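**Student:** Here is my input; please provide its structure:
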Amino acid sequence: MIHFWTFALTAVGFIALALLLLRKGWRQSQSRLFAMAAFIHGLWAMSQIYGTFPFSTHLAWLLYTAHFLGWALFLVSLLPQSPGQTSGQTASQTSGGLQRIVGILVPFLILSKIISLLGFGIAPALLGQIIYILDLSSMILGLAALVGVFQATNDYERWHLKFICIPLGIAFAYDLVVHAQIFAMGDMNTAYHSIRGLLNLAIVPFLFISAARYKFWRDPFFVSRQAVLYSLTLIGVGFYLLLVAAAALILPELSEDAALPLQIGLLFFALMMLLFFLSSGSARARIKLFVARHFYSRKYDYAHEWRRLMGTLATDGRNNSSLEYRIIKACAEILESPGGALWVLEQDRPRLQATWNFRPATHIPHPVSIDLFQDDQGALHCLYDQRLAQSPFHVDRAAWIVIPLPHLQNLNGFLILTHPRVANKIDVEDEDLLLLVAQQCASFLAESKAAAILEENRQFARFNRQYAFVAHDLKNIISQLSLMLKNFDKHSANPEFQRDMHETIQHSVERMQKLIIRLTQVEAGKGSAEEPEEIAVYPVLQHELAKRAENNSGKAVLKADAAAHSLMIHVPKERFCATIGHLLSNAFEAGACKDDPIENETSEDEVEVSLDLIGDKIIIDITDHGAGMSPEFIRDTLFVPFRSTKRSGFGVGAFQCREFAREQGGDLDVISSPGSGTTMRLSFPALL
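**Tutor:** Just a heads-up that it's a prediction; the model follows:
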């Protein structure tokens, strides 16, 4: 009972759908083919419940094959016929090619099914095998048409087309599973046949929805090259497996006892050959060349090629491959070349930069200029065939084509590709695409080279800056040693002076050793070899202030309340002491300067140092009572490296102090104006 009603309702639904389609759009070829496919499907469903008429079994077998082929014809009719876009000729040519394939296979399969049903003395066992193979062929053709059309659409189009492709695809796949069971077990379970009726009945509502969206599938759409390539491959694989199945069915006729081992061996051999074929670069290249020549007016899908180029140049770096390597690969993939090599020019001399599956000639003629790749009118071209034979590159017999890499009227380098996997004659379209890609690749090379030069200059600048800091520290050490040497004749016999001199020399040697270590850290990107440590600020200020006051005639005062005596910071101690010492020295010099118009005059030579905590910052103010500085001098000169107002200065002291403070999370501010002295305010994060 379930069998009867499911197929009966299915027949009614499909025939009603056909009538609706004919009423809505008889003038459209897609409507007629949709109606025809639905009508044949309905007739096949009807044949499953009326089996008492003469030849009803033969008619059911014929309609079973015909309903697959009817849907295949309708699906390929959705491909473009005469679209108005600029790629219309290409799209129409693609559609024509696919429709010709289906148009040849459909009548062939129908005629073969009719001939096989008529018998003509064919043995029943062999007749069943022929019918089985023809049914499999029609299923594969229907599935290939479904997959091809679905892949040819974008996301928006798939939202509409899914009500046709997904239900039919499930039904066709189910029939394929059922036929696989017949092949494995020799018979079909009746439950499978009943489920087939329910499955086909479930399809009907979805097809009515697609009919309601008549406007979409009435209009043709563009099919991509990838869709054509996948569809042809799927059709080819399907018919290859059909031939294997036919051979497996014939084997028992040859040797009944050895049939099973021979069939298993044939299956494994066929699958192995299929995997070899699908993984073959040469096979893929041949199929792509066949599609380009017979389905399209243009050889390339330029949008796809450009996306692939950008993807190869931009993302393949995750495999730690160089840019030059990726350029070779990107250009080689266009022509299906298995390898190549890239040279860059340094003063017109070629230097091998990268290779990919290619061993180039040991000698490349030089100098190489852009004139070698230009014709009489100055237009660029590639070197291949006769041009290559007449060029200096003919010494490399493995070379197939030489591609220039031009950038801003200059030649950055050139690319040599080896012969492709499949014989392919280069034409104007190939050359135009290669030159366009080469210009883009040359731009990438130029940017990469500029970035490398910039990084090299940054490293030199970093080293030079560190060297300037080191030279500034050396100047301070020399000043200390010069002062000791100046006082040596007067105090050489004084044991206390001798002790101070020994400590000063020892301290100077230690500082110079640290400076050398600091220079070695530059390449690693480190500014200092000294590790931060927790230090008490007040004792350091006392020590540095006392040391500077001994060598200067000015007075020094340290102001801090009792709470400030315990303030701690986490900084490199040596650099912190050097920063405080440099600012104190400048303060004493400013207070001692009476006449210098640049340093300005001072009214009294006292230096005040104060320590305080404001919020989470430790504030150190170093104040002199000199003539002060103008805002313009502070803004434009004070912190600019290598601009000094001192005869023996390097102009990096104030800059170095501020950089150190900022590295530690603080800052150095200047509070000054002409005639009011100067306060250098250091701030550091406090350890609370």
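
**Student:** use CA for all of it now, contacts and neighbours both
**Tutor:** Will do.

**Student:** where does residue 364 land in three-state SS?
**Tutor:** Here residue 364 is coil, with the state taken from DSSP: H, G, I helix; E, B strand; the rest coil.

**Student:** these two touch, right, it and residue 348?
**Tutor:** No. Using Cα atoms under 8 Å, residue 364 is not in contact with residue 348; the gap is 11.7 Å.

**Student:** okay, those two: which has more neighbours?
**Tutor:** Ranked by neighbour count (other Cα atoms under 10 Å), residue 364 and residue 348 place residue 364 first, with 18 against 15.

**Student:** how close does that one get to residue 272?
**Tutor:** For residue 364, the distance to residue 272 equals 44 Å [Cα to Cα, to the nearest Å].

**Student:** again, but for residue 549
**Tutor:** According to Cα to Cα, residue 549 and residue 272 sit 91 Å apart.

**Student:** Specify which residue of the two has the higher count of neighbours.
**Tutor:** The residue with more neighbours, out of residue 549 and residue 272, is residue 549; 18 against 11, by other Cα under 10 Å.

**Student:** Now for that one: which residues touch it?
**Tutor:** 555, 556 (Cα atoms under 8 Å, 6 or more residues apart in numbering).

**Student:** Please give the structure of this sequence too, so both can be compared:
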Amino acid sequence: MSGPVQFIGDWGHALGAALFAVLAIWTARRVAGQRIGKLLVAALSLTAIWSLAIAFDGVDETHAGLMEGLRNCGWLLCLSLFPMRTQIRHLRGTWPLYVVLALMLPAQYALDMASAILPLSRSADAAVADGRLILHILWALGALVLTQRVYRTCEAKDAAQMAPLAAAMAAMWGYDLLLYASGLFPGDAMPLLFALRGVAMAALVPVIALTLRCRGGQPVRASRTLTWYGLWTVVAAVSTVAVMAVLMTVEMIASPLGRAIVTGLLFALVAGALLLLSATRYSALLKLWVSKHLFPHRYDYREQWMAFVDTIDSAGASGAPLYDRLLKAMADITTSSGAVLLMLDEDGQFSCDGVWNWKGEAPQGFAADPGMLELMRKKTWVVDIGQARLAKDGALPAWIAQDDTAWAMVPLLHFGKLLGAILLGRPPLVRPLDWEDFDMLRAAGRQVASYIAEARGQQELEEARRFEEFNHRFAFIMHDIKNLVSQIALVARNAERHADNPAFRKDMILTLTECTDKMNMLLARLSRHSVRGEGDRALFALGDAVRQAVAGKRKSHAVLIEGALGAAVETDRASVEQIIAHLVQNAIEASAPDMPVIVRVERAGATARIAVIDHGCGMSAEFLRDQLYRPFASTKQGGFGIGAFEARELAQALGGQLKVESVVGKGSTFTLVLPLADGLADTRPDKERAA
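**Tutor:** Predicted coordinates for the structure are as follows:
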């Protein structure tokens, strides 16, 4: 053999030897405890040794023929055990073949020894070589026939498990038949086939491993994906060989004109085949033919369902709305051209809520036939629109009956309630719907209905959350309005006695103006759609916020402001002032008229603390634990019981905390803790006392 062919032969057989050795070790660990397992390990080991011998010494050595005979003998013994696992009576029709093949092996070896040892003339050596080839050919033919006979004698469950192993044996001996038969004809094909023999044997290792990996009684079946890849590989290989054969034929044409004509025809044929294979209609036709003749079912339900779920769950990748993804997932099942989502209202009217890739105008709404709705609801009836047109079913709306795009209508049922239907467009290859289509579409329709019901539930929860937020905000504002009403009522009572006093009138106008501004601010807060505590952030001194918050309250009660009033924070000032106003108002209500309320501002590390201190009646530990922050629970006459709860909620929204310390009979201290911001100082006095 020449250099490249020799290289391929040596390393191909070396690769085969390594793979068969690994497979023998792996098999010994799995099934060596069984009799057929021991023989299989022996056959794999002999195959590895035979392939290694050829890799080192070549095919012309005598011991290579001996190792090939031992390899064949090992596989023959493995083959003999398969019918014995089912019924021994089947051996009656196959034992003569075993005997004949067993006798051929020493005859082959005798001819190999004679050719290597005895001094033979040229004619005698040629006769011996032809005899060796004929024996090898007859042995390969007999082994193939025996493999087929044994496979047919096995029971169904054993045949399903044995199929890959029988295919591997048939491929091995089929290659031997092709190899030795090529030696009877002139040419250089035999050396090349000898070189490729190692690669071909290495390719059988995964097939044998697949058989051993299969559990007992379980058939080995290729998946649809593997079948498709294998089919396209075979088509590509056959097409390549055909094109190469035609090209070789073209080279033999002497006439340039004839060569040009044949080349043009070949180009047109290849281009036409590529166009047909890429066309959607012919691709669908090929898939239908393969599904009908190679698989027991039209759909691979596992892969179909995984693709269905992946399409619906692809919001992050595609960014499409949920309804569009649901429609595409349904259309992909039957390769439909488009889909329309029709939702059913309480009056039995269908309305179009979604369209995906629909040709023409989508329906705006139509009244559903009561009989059709009843069938959809009770029997999950999938409407075959093509059959309904032929039957002239009056239950179909006129536009569906007239629109050739419409193909099937799938009901969407959720816990027995009909939510609507999905109208599917015609696939590239129009065909009547069968029982597999109906079952698949029914199941998919229920799944789509559950997604729609979940989406509706989430939307309702979101609306309920918004109403809850509105009610929450309204409850807080009612509490603030109650305080403003109390302030206006106090002004009204004093107006009866001091209405003639210019100073009082001026103060009254100022108070009413402040109340009006605060009410307008409360109304603005009520209509705000943002989360509480997310107002405009600003850098300000806490002393300024405290003074603004207690300005109106210091007129009716003494409030002392002290501490580090220049401490600065960066947050929503309106919320901070509202918290302080709540705390100060509660402190005033708990204090005696002659006991001032103290508001103290302090720095503590990276935080600022605003403490509101009163010397009133105080609160018990049980009240602090169970009642203080419970909304709508109040110990005051006419109170809403929401001031402390709102103050804590606002503090947490600002990223701070609200702490409380209280002793019965001594008073309470509420402390607002906020993150401190540096860079702002206040030069005004640190201590102010109410006038």
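
**Student:** State the three-state secondary structure for the residue of the second structure most remote from its centre.
**Tutor:** Within the second structure, residue 500 marks the point farthest from the mean C-alpha position, 79.6 Å out by Cα atoms, centre = their mean. Under three-state DSSP, residue 500 of the second structure falls in the coil class.

**Student:** now residue 25 of the second structure, nearest residue through space, not along the chain?
**Tutor:** Computed as Cα to Cα, 6 or more residues apart in numbering, the closest residue to residue 25 of the second structure that is not its neighbour in sequence is residue 41, at 7.7 Å.

**Student:** Kindly list the longest helix within the first structure.
**Tutor:** Secondary structure assigned by DSSP state H gives helix 428-486 as the longest helix of the first structure.

**Student:** Could you tell me how many residues sit around the counterpart of residue 587 of the second structure in the first structure?
**Tutor:** Mapped onto the first structure by TM-score structural alignment, residue 587 of the second structure lines up with residue 587. By the criterion of other Cα under 10 Å, residue 587 of the first structure has 26 neighbours.

**Student:** what is the orientation angle of the host helix or strand of residue 587 of the first structure with helix 428-486?
**Tutor:** Assigned by DSSP states H and E, residue 587 of the first structure belongs to helix 573-592. Helix 573-592 of the first structure runs at 60 degrees relative to helix 428-486, counting by axes from the mean of the first three to the mean of the last three Cα atoms, to 10 degrees.

**Student:** Now do the contacts for the residue farthest from the centre of the second structure.
**Tutor:** Going by Cα under 8 Å, 6+ apart, residue 500 of the second structure touches no other residue.

**Student:** From residue 494 of the second structure, how far out is it?
**Tutor:** Taken as Cα to Cα, the span from residue 500 of the second structure to residue 494 of the second structure is 11 Å.

**Student:** cool, residue 293 of the second structure as well?
**Tutor:** Distance from residue 293 of the second structure to residue 494 of the second structure, counting by Cα to Cα: 99 Å.

**Student:** Just give the nearest non-adjacent residue to residue 678 of the first structure, would you?
**Tutor:** Nearest non-adjacent residue to residue 678 of the first structure, counting by Cα to Cα, 6+ apart: residue 672, 4.5 Å away.

**Student:** what about that neighbour, how many neighbours?
**Tutor:** 20.

**Student:** and the residue nearest to residue 25 of the second structure, what does it touch?
**Tutor:** With contact set as Cα under 8 Å, 6+ apart, residue 41 of the second structure has these partners: 24, 25, 27, 28, 32.

**Student:** Equivalent analysis for residue 213 of the second structure, please.
**Tutor:** Residue 213 of the second structure touches nothing, counting by Cα under 8 Å, 6+ apart.

**Student:** How far does stretch 476-485 of the second structure sit from its chain's centre?
**Tutor:** Remark: stretch 476-485 of the second structure is offset 52 Å from the chain centroid, using Cα atoms, centre = their mean, to the nearest Å.

**Student:** can you check stretch 159-173 of the second structure too?
**Tutor:** On the basis of Cα atoms, centre = their mean, stretch 159-173 of the second structure is displaced by 37 Å from the centre of the chain it belongs to.

**Student:** before we move on, the earlier item: any residues touching the helix holding residue 587 of the first structure, and which ones?
**Tutor:** With contact meaning Cα under 8 Å, 6+ apart, helix 573-592 of the first structure is reached by 530, 532-533, 535, 540-541, 544-545, 548, 552, 554, 599-607, 622-627, 653-654, 657, 660, 680.

**Student:** Need the three-state assignment for residue 601 of the second structure.
**Tutor:** Under three-state DSSP, residue 601 of the second structure falls in the strand class.

**Student:** so how many other residues sit close to it?
**Tutor:** There are 24 residues near residue 601 of the second structure, going by other Cα under 10 Å.

**Student:** Would you confirm that it contacts residue 542?
**Tutor:** Yes. With contact defined as Cα under 8 Å, residue 601 of the second structure reaches residue 542; the gap is 7.5 Å.

**Student:** Quick check: neighbours shared by the two?
**Tutor:** With Cα under 8 Å, 6+ apart as the test, residue 601 of the second structure and residue 542 both reach 565, 567.

**Student:** In stretch 490-497 of the first structure, which residues are buried?
**Tutor:** For stretch 490-497 of the first structure, burial by neighbour count (16 or more other Cα atoms under 10 Å) applies to residue 497.

**Student:** gap between the two ends of it?
**Tutor:** Start to finish, the residues bounding stretch 490-497 of the first structure are 10 Å apart (Cα to Cα).

**Student:** Name the next helix or strand downstream of whichever strand or helix holds residue 496 of the first structure, please.
**Tutor:** Residue 496 of the first structure is part of helix 495-520 when elements are defined by DSSP H and E. Using DSSP H and E, the helix or strand that follows helix 495-520 of the first structure in sequence is strand 533-536.

**Student:** Contacts for that next one, please.
**Tutor:** So strand 533-536 of the first structure is contacted by 565, 566, 567, 568, 569, 570, 571, 572, 573 (Cα under 8 Å, 6+ apart).

**Student:** Now do the same contact list for the fifth one.
**Tutor:** Spelled out, that is residue 569 of the first structure. Contacts for residue 569 of the first structure (Cα under 8 Å, 6+ apart) come out as 533, 534, 535, 536, 537, 684, 685, 686, 687.

**Student:** Ok, the fourth one next?
**Tutor:** With contacts defined as Cα under 8 Å, 6+ apart, residue 568 of the first structure is in contact with 534, 535, 536, 537, 686, 687, 688.

**Student:** Nothing else from me, thank you.
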